[in-house]
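> Take a look and give me a structure for this.
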Amino acid sequence: MFCIRYLVRGLIGKSYKYRFKSVMFQPVTHVIFDMDGLLLDTESIYEEVIDHIAKKYGKTYTNDIKLKIRGSPEPVTAKIAVTDMQLPLSPKEFTEIFDPLCYARLQHPPLMPGVEKLVLHLRKHNIPMAIATSGKKEISLIKTKDYPKVFSCFNHVVYGSSDPEVKHGKPHPDIYLICASRFPNPPSPEKCLVLEDAPNGVVSGIKAGMQVVMVPAANVTEELKKPATLVLKSLEDLKPEDFGLPAYD
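Okay, here's the model as predicted:
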């Protein structure tokens, strides 16, 4: 079997769907999820916060900078934002403004489409799952508090911005390799399926030697989708059996 990295995009009606012929993927035993933009609809909130800070100093938060930041750990986010927008702040000062605004706006983020169905299905069939997020533990606990039924299904969570073992954040492979190593009877990387929305996260999973299903935001360019094993419009479109996992009933 083989992984295919480039999929044929077909135009159906007014929406894009990804079609493929005679494609097979490597079977997996474990699934690792990103959090922001993949499990929770939070990326737009982060973008609103950074845009608010940028406008305060007469700067523009462009799409290129958004894509560069998306999926990165908080210290990297602060450094990119300050440097690329030439903000009159240090990364530390940026974070001191950024964090309170995020805490206030991330109290009740909605789940992304298809999340609850997929997670509960995999849990029902005893598929080991974990989360590898670039976020801090403290704010992640706030974001997930409304969904104990879903988030109790995960074996563990690796918080890239606050875990001392994660020396290099996404797009480096560290977080996904560390996440895989913390499962009971840790699987080899090729037995892990990564689910991501951000280009940085996709590259991280691929570098870790894992297959990566990408569910990108609308502003992600075609070029940045190319490293993914499979690109889908929504997790609702994922067929677990394509990766050797139990099919939906």
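> make it CA atoms for all contacts and neighbour counts henceforth
OK.
> In the protein, mark out all the strands, start to finish.
8-12, 15-19, 30-33, 129-133, 156-159, 192-196, 211-214, 230-231 (DSSP state E).
> can you list the ones you listed in CSV and add distance to T95 and mean neighbour count?
Output for the strands of the chain, formatted as CSV (distance: least, C-alpha to C-alpha, whole Å; neighbours: other C-alpha atoms under 10 Å):
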stretch, distance to T95, mean neighbour count
strand 8-12, 39, 11
strand 15-19, 37, 13
strand 30-33, 25, 24
strand 129-133, 18, 25
strand 156-159, 17, 22
strand 192-196, 25, 28
strand 211-214, 28, 26
strand 230-231, 32, 24
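> Is it possible to get CSV of those that adds distance to E165?
What follows is these, written out as CSV (distance: least, C-alpha to C-alpha, whole Å):
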stretch, distance to E165
strand 8-12, 38
strand 15-19, 37
strand 30-33, 17
strand 129-133, 13
strand 156-159, 9
strand 192-196, 19
strand 211-214, 22
strand 230-231, 29
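> Here is the second sequence; please produce its structure so I can put it next to the first one:
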Amino acid sequence: MNKVSCSAKVAFKKVTHVIFDLDGLLLDTESIYKRVFSDIAKKYGKIYTPEIQAKVIGRVELDSAKVAVTEMKLPISPSQFLQQYKSMAESSLASVGIMPGAERLVRHFHSKQVPIAVATSSGQDTYDLKVSKHKSLFSLFSHVVTGGTDPEVERGKPSPDIFLVCASRFKDKPKPEQCLVFEDAPNGVQAALGAGMQVVWVPDKQTDENLGKMATLKLNSLDEVKPELFGLPPLKQ
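So this is what the prediction gives:
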């Protein structure tokens, strides 16, 4: 059963634009990250716990590496961690799959002329690698903001910068309250709320539900999305 957070007891507000996170929301990358981070931790006798994962996901790569190194007390620098991560993850990221319900939802919004965009903490090169086998789908987005390399995104999630920049790049420049964000990471939920946007949270099953309890709506999968709740065209049954 869908769980609406306490903050969302009032009616949802109508929106006109939609912003999607990428990792763990549109693309099934989190399982790759989890495996690679765990393998690096294991090399140094450490454990990549769900608690540390919750602090890592959603951040730009360097920030994720800093958190991982600090939290696990690894005897390497964040840049060394990133170097190992990239060499271990590259082949898997190039063939990453799409999350359940993601393609249907994106194509639905595009067909109904709902403006859609992506706001990802990835850098441009990493983004290009991840979507290389899904170019048809990702060509449907109005634009993509790659927070890891975009000069206008001064601070990564959980700061709201990336969502505000993303909204400003729609042709008609909607107000933040006109945008609905889809996120999987607690850091992303915090960033979207900080930007003044409603946010649908689709967390990893291992994520502590309390970390995203302020989300406008919590779902188990994008298959459960009902766009009409936010004044958007409903999906065909």
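> Provide the TM-score value for the superposition.
Superposed pair, TM-score by TM-score structural alignment, normalised by the length of structure 2: 0.95. Supporting alignment: 234 aligned residues with a C-alpha RMSD of 1.5 Å.
> returning to that earlier point: to V203 of structure 1, which of the strands of structure 1 lies closest?
Smallest distance to V203 of structure 1 across the strands of structure 1 (C-alpha to C-alpha): 8.6 Å, for strand 211-214.
> Quick one: the residues in structure 2 that that closest one pairs up with.
Counting by TM-score structural alignment, strand 211-214 of structure 1 pairs with residues 198-201 of structure 2.
> And stretch 224-240 of structure 1, by the same measure?
Aligned by TM-score structural alignment, stretch 224-240 of structure 1 falls on residues 211-227 of structure 2.
> again, but for stretch 106-126 of structure 1
So stretch 106-126 of structure 1 sits over residues 93-113 in structure 2, by TM-score structural alignment.
> starting at the chain centroid, how far to the matching stretch?
13 Å (C-alpha atoms, centre = their mean, to the nearest Å).
> ok, and for that stretch, which residues are buried?
With burial defined by 16 or more other C-alpha atoms under 10 Å, the residues of stretch 93-113 of structure 2 counted as buried are 93-94, 96-100, 102-103, 105-106, 108-109.
> Could you measure from L67 of structure 1 over to V8 of structure 1?
Computed as C-alpha to C-alpha, to the nearest Å, the L67 of structure 1 to V8 of structure 1 distance reads 23 Å.
> buried stuff in stretch 193-211 of structure 1?
Buried-residue list, stretch 193-211 of structure 1, by 16+ other C-alpha under 10 Å: 193-211.
> and it, how far apart are its ends?
End-to-end span of stretch 193-211 of structure 1 (C-alpha to C-alpha): 5 Å.
> Kindly report the same for stretch 67-78 of structure 1.
Terminal-residue distance, stretch 67-78 of structure 1 (C-alpha to C-alpha): 14 Å.
> which residues of structure 2 does that stretch align to?
Taking TM-score structural alignment, stretch 67-78 of structure 1 hits residues 54-65 over in structure 2.
> any idea how far that stretch is from the chain center?
11 Å.
> Next: stretch 27-44 of structure 2.
Distance, centroid of stretch 27-44 of structure 2 to centroid of chain: 17 Å (C-alpha atoms, centre = their mean).
> Structure 1: matching residues for that one?
Residue span in structure 1 matched to stretch 27-44 of structure 2, by TM-score structural alignment: 40-57.
> who touches that stretch?
36-37, 60-61, 66, 70, 81, 85, 87-88, 97-98, 101-102, 105-106, 109-112 (C-alpha atoms under 8 Å, 6 or more residues apart in numbering).
> Could you do stretch 137-154 of structure 1 as well?
103, 106-109, 116, 119-120, 123, 128-131, 159, 161-162.
> Then stretch 223-237 of structure 2?
2, 12-16, 100-102, 105, 108-109, 112, 114, 219.
> Swap in 10 Å and give it another go.
Residues from elsewhere that reach stretch 223-237 of structure 2 (C-alpha atoms under 10 Å, 6 or more residues apart in numbering): 1-2, 11-18, 99-105, 108-109, 112-114, 178-180, 198, 200, 202, 217-219.
> What residues of the longest helix belonging to structure 2 count as buried?
Identified as the longest helix of structure 2 according to DSSP state H is helix 78-93. For helix 78-93 of structure 2, a neighbour-count test (16+ other C-alpha under 10 Å) marks P78, F81, L82, Y85, M88, A89, L93 as buried.
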